[in-house]
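A.B. asks: All I have is the shape, not the residue letters:
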C-alpha cells in the first residue's frame, strides 16, 4: 500500500438529498380536519361554560325523604324584576338578575351562620303578572335549631323560625 493516498472510505458515498417539495393536503382531508377541530372547540366551550342555565326541570317533591332528625325546607322564591321567559314554560333572571335561574344555589345557615344544608332553586313558572316563581326544596336540614337563615345565590338571607321552616312556609322575593 502506498501511504501517499488516503485510505478508501468504509461506506459507499451517499447522494446529496434533494430539496423536497412541500406536500399538499388534499382538500377533503383539510375539510374533515376543520370539522373535527371545530366540533372539539365547541364541545370544549360548552364544557367550560357549563349547562347551568339549562338544567332539566325537576320536581323538588320527588327528592328522597329526609334523614331522621332532619326535614325538607320547602317554599317559593319570587323574582319580580328582570324576568325573562326561558321559552320552555318557565323563566329566569336577566338585566342584573342573571344569577337567578333553575339550579341556582340555595344555602341554609343556622343561627351562628354555619352552612347546615344546601339545595337549589327548582322549577320556575312565569306568572301572568310577569313574576317568576321558583319552587324551593332543601333536603336534610337538621332539626332543632331556634331559627334558620335561607339565601338564594348571594342575595341576602331570609330568617325563619324552626316552626316556619318545618311547616314549608319559606317565601322570599327579589326585585
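C.D. replies: Structure received. This one's a predicted model, so the numbers in the text were calculated from it and none came from an experiment.
A.B. asks: can we go C-alpha only for contacts and neighbour counts from here?
C.D. replies: OK.
A.B. asks: could you pull out the helices for the protein?
C.D. replies: 27-49, 162-167 (DSSP state H).
A.B. asks: Please work out which of the ones you listed is packed deepest.
C.D. replies: For the helices of the chain, average neighbour numbers computed from mean count of other CA atoms under 10 Å are highest in helix 162-167, which has a mean of 17.
A.B. asks: putting a second one here so we can go through both:
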C-alpha cells in the first residue's frame, strides 16, 4: 500500500517497486496465462511444421518421385527368311547373322551429344504377325529428360534417332532384317 502524500512509497516511507503499466493493459494472472498459452501454441505449431518438413524432405519414398526421368518403351521387330527355325516353344530369337538379337540383348539410349544415358535389354521375342517375324519388347528405365532428341541402339546394330516427345510418349519401334 502506498502513502497518499508520497505516491510510490510504502507506509514505512521506503520506495515501492514499480510495475510497468500501459494504458488498456490487463495485468491480471488470467491474461498472463493467455499470453503464455498463445506463445506455447505458436511454438508447438512451429515445431510440428518443422518436423513435418524434415520428414518429407529427408526421407526417400515419402514424396513424389522427381519428374526428371522417364522409362523409354519400344520394340524391335526382326524380319528374316532365316527365322523359320528360330522358335523355341512360344519364344523366338535371331539366328545366323542375327544371333545377337535375343532375350537380354542390350538396348542403349544416348543423349544428343552422344553420351550414354541409360541401358535396358530386350525381353523374350514373340512371333509377329507374319511367320517370319519376331518381336522383342524393351523398357529402358531412368532415362533423363531434357534432351532435344535421343538415339537408341539395340545390340551393335546402329543408332536410331527419335525426338524427345516421341521417346517419352509413344516410344521407339524399329525393324531389322531382310
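C.D. replies: Yep, it's here. Since the structure is predicted, the reported quantities are computational estimates derived from the model, not experimental observations.
A.B. asks: TM between them?
C.D. replies: Remark: TM-score between the superposed chains equals 0.59 [TM-score structural alignment, normalised by the length of structure 1]; 110 aligned residues with a CA RMSD of 1.6 Å.
A.B. asks: re earlier: okay if I get the helices of structure 1 as TSV plus distance to residue 89 of structure 1?
C.D. replies: What follows is the helices of structure 1, written out as TSV (distance: least, CA to CA, whole Å):
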stretch	distance to residue 89 of structure 1
helix 27-49	23
helix 162-167	28
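A.B. asks: mind listing what residue 125 of structure 1 touches?
C.D. replies: Counting by CA atoms under 8 Å, 6 or more residues apart in numbering, residue 125 of structure 1 touches 89, 90, 91, 132, 133, 134.
A.B. asks: how far away is the second one from residue 76 of structure 1?
C.D. replies: Using CA to CA, to the nearest Å, one obtains 14 Å as the distance from residue 90 of structure 1 to residue 76 of structure 1.
A.B. asks: Also the first one?
C.D. replies: From residue 89 of structure 1 over to residue 76 of structure 1 the distance is 17 Å, taken as CA to CA.
A.B. asks: out of the two, which sits in the more crowded spot?
C.D. replies: Applying other CA atoms under 10 Å to residue 89 of structure 1 and residue 76 shows that residue 76 carries more neighbours, namely 18 against 10.
A.B. asks: quick one: the more buried one and residue 133 touch, right?
C.D. replies: Yes: the criterion here is CA atoms under 8 Å, and residue 76 of structure 1 meets it with residue 133 at 6.6 Å.
A.B. asks: hmm, back to that, of the contacts of residue 125 of structure 1, just the buried ones, PyMOL syntax please.
C.D. replies: Once 16 or more other CA atoms under 10 Å is used to decide burial, the buried members of these can be selected in PyMOL as follows:
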select buried, resi 90+91+132+133+134
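A.B. asks: nearest to residue 121 of structure 1, of the contacts of residue 125 of structure 1?
C.D. replies: Residue 121 of structure 1 has its nearest neighbour among the contacts of residue 125 of structure 1 in residue 134, at 6.0 Å by CA to CA.
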